[in-house]
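Undergrad: Next input, structure requested:
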Amino acid sequence: MSKLQNAIVGGVRAAMGYVPGSWLPGGTPDPLIDKRVNLGTQQSRVDGPDKVKGAARFAAEVPMEGLLYAAFVHSTIARGRIAELDIAAAEAADGVALVMTHRNAPKMALPPPIGLTNLKAAGNNILPVMQDAEIRWNGQTVAVVLAETQEQANFAASLVLVRYEVVAARTDFEAGKANARTPDSLMIERNRLKKGDADTAFKTAATVVDAVYRTPWHSHSPMEPHAATIRWDGDRLIVHDATQMLNGTAGSLAKVFDIKETQVFVSSPFVGGGFGGKALWDHQILGAAAAKLAQRPVRLVLSRASMQRLVGGRSQTEQRVALAADRDGSLLALLHHGYSVKPAHSVTDEAFTLTSRSLYAARSFDVVQHAIDLDLLANTFMRAPGEAPGTFAVESAMDELAHELQIDPIELRRRNIGHSDPVSGAPHSQSDLMLAYDLGAKRFGWERRPSTPRSRKEGEWLVGMGCASGSFPYVRMPGMSARITIDGDGRATVASAAHEMGMGTATVQRQHAADRLGLPLDSVTVRIGDTSLPFGSFAGGSSQTASLGAAINAASTKLAGELLRLAGNDTPLAGLRANEIEFADAGLRKIGDPSRHESFASILKRAARSDISVVGESSAPLEVLKFSMHSRSAIFCELRVSEVTGEVRVDRLVGSFDCGRILNPKTAASQFRGGMIMGIGMALTEETLLDERSGRIISASIADYHIPAHLDVPDIDVLWTDIPDPRTPMGARGIGEIGIAGVAAAIANAAFNATGRRIRDLPLTPDKLL
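TA: From the prediction side, this is the model:
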């Protein structure tokens, strides 16, 4: 099982009194796998028109009377104390209403850490927030300035003078390896894995590939900067936030300010990209504290530089991968060791070694990773956390092994694919990576790939092709809730504190609810995005679609029973039990007998009711107790490398995915392409530059931190197997993160095929290829 699966299941087992071996559910296929009208069809995003017209309000666009605007002053050292803090000039500047420092900030408790079994917590940086003079990382906020305009706040912030007592800081990755910790677990998954006799296998194998791969720090750079509009209404805190953790943010802020969770309202109907980074950081806490002091609403929009200093990203990694194989390429041993950074105040493991446990059926495994504690901003989740850097290392090593053995890279994978979980032996719920490879190879034209590197040239350009696999676990969160309301006209409204970050949540769940309730698509409305709605888990781990789908399913089951009870005896449904009816034609009917049907509107009218409303909750994800459940990708790349400049130009990408049933091809294709574009950035351009002398991030703008622009993105083709997973809601698994997994490796492998140079250190910049 994956780290997320194991974390969830651990809590589920404890809550249910589960005894190992006492019950392993086989799972019942969702009837919507075969009965679909709207699911599986192309539907445009329901939020699209409002976004195009500018009518969709994001966190920094909510109007409030008397707004003050915030600017942040960041520390310039990594470790030490504030010795002197002069705010007089800032306080005297035009328009300034408040300068908040540790001297006048209200008392605040530590934010509770993000927990996979505690969905009411969202903290990333588990440190005191402006409670003392201590400096714990370079970029920590030392002052917040509130003014009547953003420009006035920014100018006044530049007038704050700070002098520090500097303490020697630990900021060097290489030096930190000497004191690295070896945690017992990675997000509750066991860290150390030893299976079989890997040592002997490496000594006796016909072929061994053994190399070290490195990936740099990556910073979150979503289209919408982190932002919030905050006010206090008496002792009630109202936060309009850009977050992917609505209830986690509300629960955390309640703990920080020692108020009841019911006193915190968080709204986030639209988020301009999340990718794991839009949880609770210091800026929301500081904004709420400053609003309390000033007794006025506060708007804060982090600058790109402030985002880099206050919002963590993907940790730097160093990974050793060794593969031992016999002459036909069968894996005898897989070793995956390495280092990532996890400061003591961070809650996120960059669990890159988990990838190597699920993809290939090696006869023996030797897997462990170590955590380096540095005086830096906490790292956090970033699209396919762990799996993105992990697949770069493992899939680069597989390509190296294929080259050594002179075996086609796809054929090598075919010979080693796991037909059950390679470590636990659990059966796959549904898995067909090789079908994805076959479909993708045909679409891509893999047969044209030259087997000899550096053998295809077009002018100054060396042309190559490469492929790689990706993997991401299926996750479904317990406790996700949804309310279904049927009104007197027979229309349905589905409501949940779920999130819309650009992936099409409301669109797909509208399709789902319409099919589930036997309604036309235009008779269903979906409300999401604030904590007044039934409880929602976070949008992360590619879990939201399946989790919310399960909640809607549970609510529909309850709704059927309530409607049947409401119908009474004077109805075509009289005498029927819940298991004898189904939703159809905007009402209920007897299964197999369309003549015994009554509409929702008719039932409600006869009962003198204007509506009926029920809440359903997603059950514990017991399917992961028995089955190994992962989505897979087969990524293909064709690129060219200039012999003159070393420039890399990706010409084509094809992504072929095996991830259950696709619910909306239009929104799914967008998700896959978005992930693949992030993979291009990971492979070629993205690198957070850290001055290890001071711990300062020096690539603190989009000018310095390079994400792919339109001209960097080639033709991207996506396709999928569309095989339903029989043990998931709607037959679907999450797709938000699988798109990036394997892309960097496919690009690096194509660069090797083009040039004959093996680059094991991302990004693939021209200097490394010349």
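Undergrad: going forward, measure contacts and count neighbours with C-alpha atoms only.
TA: Will do.
Undergrad: just the strands in the stretch 351-500 of the chain please.
TA: For the stretch 351-500 of the chain, the strands defined by DSSP state E, counting those that start in this stretch occupy 365-372, 457-458, 461-473, 481-487, 492-496.
Undergrad: could you measure Gln43 against Thr505, distance?
TA: Here the criterion is Cα to Cα, to the nearest Å. By it, Gln43 lies 12 Å from Thr505.
Undergrad: Proceed likewise with the subsequent sequence, for comparison:
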Amino acid sequence: MIRLDTDSTDTRIVGKPVSRLDGVKKVTGAATYAYEHAPALKALVGVFATSSIGQGEILDIDVTAAEKMEGVRRIITYKNCIPQGKLDTSNANFTTRARPILSSNTINHYGEPVALVVADTFEQARDAARAVKPLYKPGQGNFAYSPESEIVDEEMAAAGFVGTTRVGDFDTGFAGSTVQVDASFETAMQLSQPMEPHATLAWWDGETLNLVTSHQTITNIQTSLEAAFGLSKERLVISAPFVGGGFGSKLAVHADLMGAAVAAKMSGHPVKVSLTRQQMFGLTGLRPWQQQRVRLGASADGRLAAIGHEALIYSNRNDPFVEQTATVTRSLYAAPHRLTRHQSFHLDLPNGEAVRAPGEMTGLLAVEIAMDELAEKLSIDPVELRLLNDTTSDPETGVPLTGRDLGECLRTGAQRFGWSERGAKPGERRDGQWLIGMGVASAIRFHFQGSAEVEVAIRPNGRIEVRSDLTDIGTGSYTILAQIAAELLGQQVEDIDVTLAHSSLPPGGGSGGSWGAPNTATALHRACLSLLERAGVSPGPNFIADVLKANPSGLMATGTIASSANTADWEAKSRHTYGAHFIEVGVHSLTGEVRIRRMLGVFSAGRILNPKTARSQLLGGMIWGVSAAIREAAEIDTRYGNIVNGDLAEYLVPVHADIPDIDVILIDRPDLDANPVGVKGVGELGNCGSSAALANAIYNACGARVHKFPIRLASLLPALHQH
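TA: Take a look at the predicted model:
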């Protein structure tokens, strides 16, 4: 039974907090995830053995003992593995590259697969994998940045962004500014670590590869496997009905999928492979270590004259990725003189990939701290400084900014949060031994439009079905699509069946980058309008009966949306989502312990399809920002290239006690310049700026201005002596 939290006179369904249609299945265990699937023939299990050196080559590999162990069916190494194409680094899209495994004896980073053991049970495969004995010739790996590192100016960053932009004359504008900030920042390597591990079940039916996998995008898999195995889309049957989180780590093909496909081909049996939690630290992509330099120049009244934002990012040249960190500055604040630049250097560490809010999380952390430093130098309130430099036109291109509600987010948040109670100087507010501080940061996230196609059909049994290969990665895709179809066709949500995440369905573009909901919602909107036009019947209680009376076999319509590259005049406007974060913290004056007292996020992301699921996404993003600022870091042993804290026992994330009071305000205002539905993505917006708000709050509490993250206790102790 689905309950709609609405009054009886309101017939709208879109915009109401409808409970998740898949919620009962998930809490009762009826939702079946990739590793839990098995065809009629029982699946074998594959487990990887991984490298214990950070760079070098395998001279030989002894599998004799492992092969003799109970239940072992096959051991695959570089010596006998079938070909899987080549990793093409000229393909700028990291999500569609072929990623062969066990293809050579070269070790590119610690934890790389050296063998795949296939056995009857997981325990048998795991034990045999431990018995595999490689003989290594270690190389001289490079595992940390040094001044001698070769720096490369990048022409392009991730997501198709130009690597360097210049507007006006930054050097002259900055040098001539009355007040200047020149600050450098360092952020640690971080990982996605979704609750559901990366897992795939594979079996071959002749030349057709069948996959049930935990993945965010069906089309990415198809493109990657076409390059790896030469399989056409017709020879790939892919299903991902439930995905237990991804956060970017399931956008590209990884070792679990390739291992399952290879092992199934070589063994002639269905095979399932799941990465262990420890293996996920080296085999699923990560947010790379970065250094940033932010320079702000302003006049005495606080108006920015020059903005410079440069990012130095490690990128494994074998599978390159350059996070689009400096792009956040391009549309954020007005200033006539501007510079953004991305540079990279090589490390022998796991390759970088998109991690939730790629670019924005790290970029805003630096820019928004620098803005607070500028506010202090100018003796201007941090909220007022941001409002003073707000703009309605894109500072780099000059075109209009659509749905530009940054100012409203800041003003609404300041009023609701009680910003006027903030102490102007660090250490002014106390609660016993606790120093109390408040922090603020702006949020911005670019709006991405990709192609999508959706079918909506009235079936002969009287049900309405929505069909797309869009995945639901825990975000509520099943629910919001049912809401849209129900409202447009005059039905109830429980009258709609939503079928997702299979390669036989219309291509929906997948989930990630906050594009899943807006692109698919727009295509579905058009499909429903087309269905109404074809039916010639008005929506309402008798709609289905009237349609079936004239069309006994049912009726179907399709809706599409083109990518931004194929949309006329797309560059005539600049589309983003916006927000403002407010955080209050306590810093213990004796121990330096940081406790978050309350958090508020105010967000504008166009039309809100479902405030319940949107709020949940934003809460998760806000908490992740806290985690990035004071908890998360993959610690590298720079001698060997291994992640020392490569499990969830030591890779720290917040728990419930760390986040006592958190609230979200949604500004529900359709942005019809984004698409006909007026909806934009929210999934990553909550993680844009919350890290900076926390760092600014800590400074306001105790006077410790930190530029290296995550924040350590040692960074706070010197400032406490002043209080």
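Undergrad: TM-score for this pair?
TA: Once superposed, the chains reach a TM-score of 0.94 (TM-score structural alignment, normalised by the length of the second structure), with 701 aligned residues with a Cα RMSD of 1.9 Å.
Undergrad: Looking at Gln43 and Thr505 of the first structure, which one has more neighbours?
TA: The neighbour count for Gln43 of the first structure versus Thr505, taken as other Cα atoms under 10 Å, is higher for Thr505 (22 against 17).
Undergrad: Looking at the second structure, name the residue matched to that one.
TA: Thr505 of the first structure is assigned Ser477 in the second structure as its aligned equivalent, the criterion being TM-score structural alignment.
Undergrad: which residue lines up with Phe257 of the first structure in the second structure?
TA: Alignment of Phe257 of the first structure against the second structure is given by TM-score structural alignment, with Phe229 as its counterpart.
Undergrad: Please name the nearest non-neighbouring residue to that match.
TA: Setting aside the residues directly before and after it, Phe229 of the second structure is nearest to Gln84 in space (Cα to Cα, 6 or more residues apart in numbering), at 5.6 Å.
Undergrad: Can you find the partner of that neighbour in the first structure?
TA: Under the alignment defined by TM-score structural alignment, Gln84 of the second structure corresponds to Met108 in the first structure.
Undergrad: Just the strands from the stretch 151-300 of the second structure, written as ranges.
TA: Using DSSP E, counting those that start in this stretch, the strands of the stretch 151-300 of the second structure run over residues 152-153, 165-167, 179-187, 199-205, 208-213, 236-239, 271-274, 290-298.
Undergrad: so what's Ala497 of the first structure closest to, chain neighbours aside?
TA: Nearest residue to Ala497 of the first structure in three dimensions, chain neighbours excluded: Gly536, at 4.6 Å (Cα to Cα, 6+ apart).
Undergrad: What residues does the one you found make contact with?
TA: With contact set as Cα atoms under 8 Å, 6 or more residues apart in numbering, Gly536 of the first structure has these partners: Leu246, Asn247, Gly479, Met480, Ser481, Ser496, Ala497, Ala498, Leu548.
Undergrad: And the second one, what's its match in the second structure?
TA: Taking TM-score structural alignment as the alignment basis, one finds that Asn247 of the first structure is matched in the second structure by Thr219.
Undergrad: how much space is there between its match and His447 of the second structure?
TA: The separation that Thr219 of the second structure has from His447 of the second structure, given Cα to Cα, amounts to 20 Å.
Undergrad: Ser338 of the first structure -> the second structure?
TA: Not quite, residue 338 of the first structure is Gly, not Ser. Counting by TM-score structural alignment, the partner of Gly338 of the first structure is Ala311.
Undergrad: Now do the contacts for Ala452 of the second structure.
TA: With contacts defined as Cα under 8 Å, 6+ apart, Ala452 of the second structure is in contact with Pro506, Pro507, Gly508, Gly509, Asn519, Thr520, Ala523, Thr560, Ile561, Ala562, Ser563.
Undergrad: Work out for me the element the third one sits within.
TA: Looking back up the chat, that one is Gly508 of the second structure. If you go by DSSP states H and E, Gly508 of the second structure is not part of any helix or strand.
Undergrad: aligned partner of it in the first structure?
TA: Using TM-score structural alignment, the equivalent of Gly508 of the second structure in the first structure is Gly536.
Undergrad: Look up the closest residue to Ala354 of the second structure, ignoring the ones flanking it.
TA: With Cα to Cα, 6+ apart, the residue lying closest to Ala354 of the second structure is Gly248, at 5.1 Å.
Undergrad: Contact partners for that neighbour?
TA: For Gly248 of the second structure, the set of contacting residues under the criterion of Cα under 8 Å, 6+ apart consists of Ser192, Gln216, Glu353, Ala354, Val355, Arg356, Gly512, Gly513.
Undergrad: go again using 7 Å as the cut-off
TA: For Gly248 of the second structure, the contact set (Cα atoms under 7 Å, 6 or more residues apart in numbering) comprises Ala354, Val355, Arg356, Gly512.
Undergrad: which of the residues you listed lies closest to Ile636 of the second structure?
TA: For the contacts of Gly248 of the second structure, the residue nearest Ile636 of the second structure by Cα to Cα is Val355; the value is 18.4 Å.
Undergrad: What is the equivalent residue in the first structure for that closest one?
TA: Alignment note (TM-score structural alignment): Val355 of the second structure maps to Met382 of the first structure.
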